[in-house]
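Participant: Predicted structure and sequence below. I'll ask about it afterward.
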Amino acid sequence: MKHLKAIVLVAAIALAGGGLWVWWQHERIHPSTDDAYLKANVLTIAPQVGGRVSEVAVAENAHVSAGDLLFTIDAAELEATVRSAQANLDRARQQTTAAITDLSAASANVDSARAALSEAQDAYGRTEKLFTMGDVPQAARDQAAMTRDQAQAAFDSANAALAASREQAGAPGDDNPAVRAAEAQLTLAQINLNHARVTAPVSGWIANLDVRPGALVSPNAPLFSLVEDGDWWIDANFKETDLERLRPGQPVNIDIDMYPGVTLTGTLQSLGAGAGAVFSLLPPQNASGNWVKVTQRFPVRIAIDTRPDDPDLQLRVGASTTVTVDTSGLDTRK
């Protein structure tokens, strides 16, 4: 009887030891953590122009598609700005046309002054010869010289007026700097007017909606969030002792706490370059006499390959999950 008890005890110890060994081997080949959370891209929705909200077209937790209207801002002032910019553009074009007309007139004046100067110079030359021969008096020579000098002054003045007209006219048509500046102001005013209608940049769910019709909003001031329904992933924090067997591309099983019995599949994408504590706001300082070694955890990103079959089982950002990585492929390659 005593021998039987001893045999049973040894068998129980051996069975427990074998069970522990099998469990340890499974945990080594299939590292797991419940320090894992569901993530998605969360966009902050903010208006690009300020004003009073005239309409809110969405509700909290509602699903929207890319391009759907979220809210609108009263556009009366923005429309007035567009009209003012259009008037400035029309005025700039009119001024450019008038400047070009003045330029043509100034150019004609230069041609006329050049012809008058040439004629006065020729007349002075003839009078100078006649004066040398004694055929005309000194007064005639002086009169011809004065006429020539006056023609030269008129020509110089016409050239100066032409240069001023060219500077004022600038480039012709829409290449004129003043016209380009007015066009840019009009374009900016039209862009701001378009921004009075705020639409969804991507499809997803509305979250933290805190805006009502009549509220005054400022440019670039966050109003609510949009949880994108495209890419989903898991940010899992594994113990540093598990990292030895983790490799990108390994398959992962994902259990979501809010949906018991639902298991999704995923793929290990990347391993973090540093422990989570390193990037915290206040990193721990271990230079103390009471230091205790703590196993560090490193972030691992896992892409979700499948979605729940039931459309009512919506994925939600921040949900707690448990992930298990299958690292058996490492042993197979060996």
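Facilitator: Received the coordinates, thanks.
Participant: contacts, neighbours, all on C-alpha from now
Facilitator: Will do.
Participant: can you give me the helices for this protein?
Facilitator: 2-29, 76-133, 138-169, 177-194, 328-333 (DSSP state H).
Participant: Looking at those, spot the one closest to residue 216.
Facilitator: Nearest to residue 216, of all these, is helix 76-133, at 13.8 Å by CA to CA.
Participant: Check the offset of that closest one from the chain's centre.
Facilitator: 48 Å (CA atoms, centre = their mean, to the nearest Å).
Participant: and that helix with helix 177-194, angle?
Facilitator: If you take axes from the mean of the first three to the mean of the last three CA atoms, to 10 degrees, helix 76-133 sits at 180 degrees to helix 177-194.
Participant: related to what we said a few turns ago, export the helices of the chain to JSON lines and tack on distance to residue 268 and mean neighbour count?
Facilitator: Output for these, formatted as JSON lines (distance: least, CA to CA, whole Å; neighbours: other CA atoms under 10 Å):
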{"stretch": "helix 2-29", "distance to residue 268": "15", "mean neighbour count": "12"}
{"stretch": "helix 76-133", "distance to residue 268": "50", "mean neighbour count": "17"}
{"stretch": "helix 138-169", "distance to residue 268": "66", "mean neighbour count": "17"}
{"stretch": "helix 177-194", "distance to residue 268": "42", "mean neighbour count": "18"}
{"stretch": "helix 328-333", "distance to residue 268": "13", "mean neighbour count": "10"}
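Participant: ok, second structure coming up, stack it against the first:
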Amino acid sequence: MEDSATSTPKTSTPVKKKKRGRVVSILFIILLIVGALLWGGFQLFGRLNYVYEYDARVGGTLIIVSSRVSGWVTKRAVEQGSEIKKGQLLVQIDSRESTLKVQHYDVKLQGVKAKIDRLAAERAMVERQINSRHDTLESEFQAAEAATQALKAQRKLAMADFERSQSLLERKIIARQTYDKDNMELQRLEGEVAEALAKQKAARAKLEEVEADRERLTVLDQQLSILKSQKNEYLVLKEQQHLDLRDRTILSIIDGVVDETFVEKGEYVNPGQRLILIHDPLDIWVDANIKETQIRRVKRGQTVLISVDAYPDKEFKGTVKAVGNTTTGKFALLPNPNPSGNFTKITQRIPVRIAVEQQKTMLRPGMLVEVKIIVDPIALSSFFRSK
């Protein structure tokens, strides 16, 4: 009896353990199903409300600073990683020869300016002399013309007296002496008129000679024009040399950082040679390549959540700025004409640019990022049809 009483509890213990294990298994399965449903619901919600893309990276305007002139590098004022300000010196190229050429053109300009001043003074003097002679001869001509007119009037009166005396002499009213006197007066006035006309003609000839002297002013004007053209040529050459001189002092055109340097002090550079690579850390964006099956849901102005591999605990916000009009495959260097006839359909990608605000220069061009574009939710039927 004691043996049977003690055997009953021993058989009931395995049964309880078996039931307990079955309950744990059922609860575990239920938890797995609930977890799978939650995960599936979360994934479905994300697919309906977001467009994900992992093929994305930070972009920026990388400026290659090149040389416009040739020469020896006498100074490189920055190093890789240096922060720079707009107008700060980057590279200095030997400028001694350019400085001497500028001084050479300064001397040339001074010589031409002296010639111009001398010719201008000579022209002014010649013009004053010509104007003075012209005024004098003009007065003499006018005086000769007035004297001629007066003598012509006297001759006309003497002619009338002579004709009257001749008529009276024929009628023997006057004496021969009176006729001869009037005749002599007329002859005298004829001579004076002729002399006055000669003086008037001489005065006119001198005036014409003075006017001919004005051709000398024309010659001087031409010489001045040639010198002024030469001066302008030297000014252009000097300005060109000034430009060459300024190009030898290479300054930064932006506030930014130095990404890479390509020259060292003492190297000889040629026009167009790369010297330094810089960029503005505030002028950045994100370029994402979105699948063509999802591009219809992407619109300008949509909010974008950005996660960066370098900062896994930091989330950035951006805005869709532009949606490309051509797939990335069209920009490939080697086109794929598919001459064999075998075709494998590959989903194409379309570039999308996302504006993002910089935060403490954390984002740098080339960094890999993941983007999540918040889009308008789509219906389940459309979602499964797209899949």
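Facilitator: That came through fine. Just so we're clear, the structure is a prediction, and the values are computed from it rather than from any experiment.
Participant: now what about the TM-score between them?
Facilitator: Superposed pair, TM-score by TM-score structural alignment, normalised by the length of the first structure: 0.78. Supporting alignment: 317 aligned residues with a CA RMSD of 3.8 Å.
Participant: just so I know, which of the helices of the first structure lies nearest residue 45 of the first structure?
Facilitator: Smallest distance to residue 45 of the first structure across the helices of the first structure (CA to CA): 15.9 Å, for helix 177-194.
Participant: distance from the closest one to the second structure after superposition?
Facilitator: By mean CA distance after the TM-score superposition for the first structure, the fitted helix 177-194 of the first structure averages 3.8 Å away from its aligned residues in the second structure.
Participant: now the helices of the first structure as JSON lines including distance to residue 322 of the first structure?
Facilitator: Below are the helices of the first structure laid out as JSON lines (distance: least, CA to CA, whole Å):
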{"stretch": "helix 2-29", "distance to residue 322 of the first structure": "14"}
{"stretch": "helix 76-133", "distance to residue 322 of the first structure": "52"}
{"stretch": "helix 138-169", "distance to residue 322 of the first structure": "73"}
{"stretch": "helix 177-194", "distance to residue 322 of the first structure": "45"}
{"stretch": "helix 328-333", "distance to residue 322 of the first structure": "19"}
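Participant: out of the ones you listed, nearest to residue 316 of the first structure?
Facilitator: That would be helix 2-29 among the helices of the first structure, by CA to CA, at 28.3 Å.
Participant: starting at the chain centroid, how far to that closest one?
Facilitator: Using CA atoms, centre = their mean, the offset of helix 2-29 of the first structure from its chain centre is 62 Å.
Participant: Just give me the longest strand of the first structure.
Facilitator: Counting residues, the longest strand in the first structure under DSSP state E turns out to be strand 224-239.
Participant: quick one: contacts of that one?
Facilitator: Outside of strand 224-239 of the first structure, the residues within contact range by CA atoms under 8 Å, 6 or more residues apart in numbering are 32-46, 202-211, 295-304, 317, 323.
Participant: closest to residue 59 of the first structure out of the helices of the first structure?
Facilitator: helix 177-194 (22.3 Å).
Participant: now for that closest one, which elements pack on it?
Facilitator: helix 76-133 (3 or more CA pairs under 8 Å, 6 or more residues apart in numbering; DSSP states H and E).
Participant: can you state the direction angle for the helix it packs on and helix 138-169?
Facilitator: Using the same axes, to 10 degrees: helix 76-133 of the first structure against helix 138-169 is 160 degrees.
Participant: Alignment lookup: residue 299 of the second structure to the first structure.
Facilitator: Aligned against the first structure by TM-score structural alignment, residue 299 of the second structure finds its counterpart in residue 247.
Participant: correction: residue 242 of the second structure
Facilitator: In the first structure, residue 242 of the second structure lands on residue 190 (TM-score structural alignment).
Participant: wait, what's in contact with the closest residue to its match other than its chain neighbours?
Facilitator: Among residues not flanking residue 190 of the first structure along the chain, residue 82 sits closest, at 6.0 Å (CA to CA, 6 or more residues apart in numbering). By CA under 8 Å, 6+ apart, the contact set of residue 82 of the first structure is 186, 189-190, 193.
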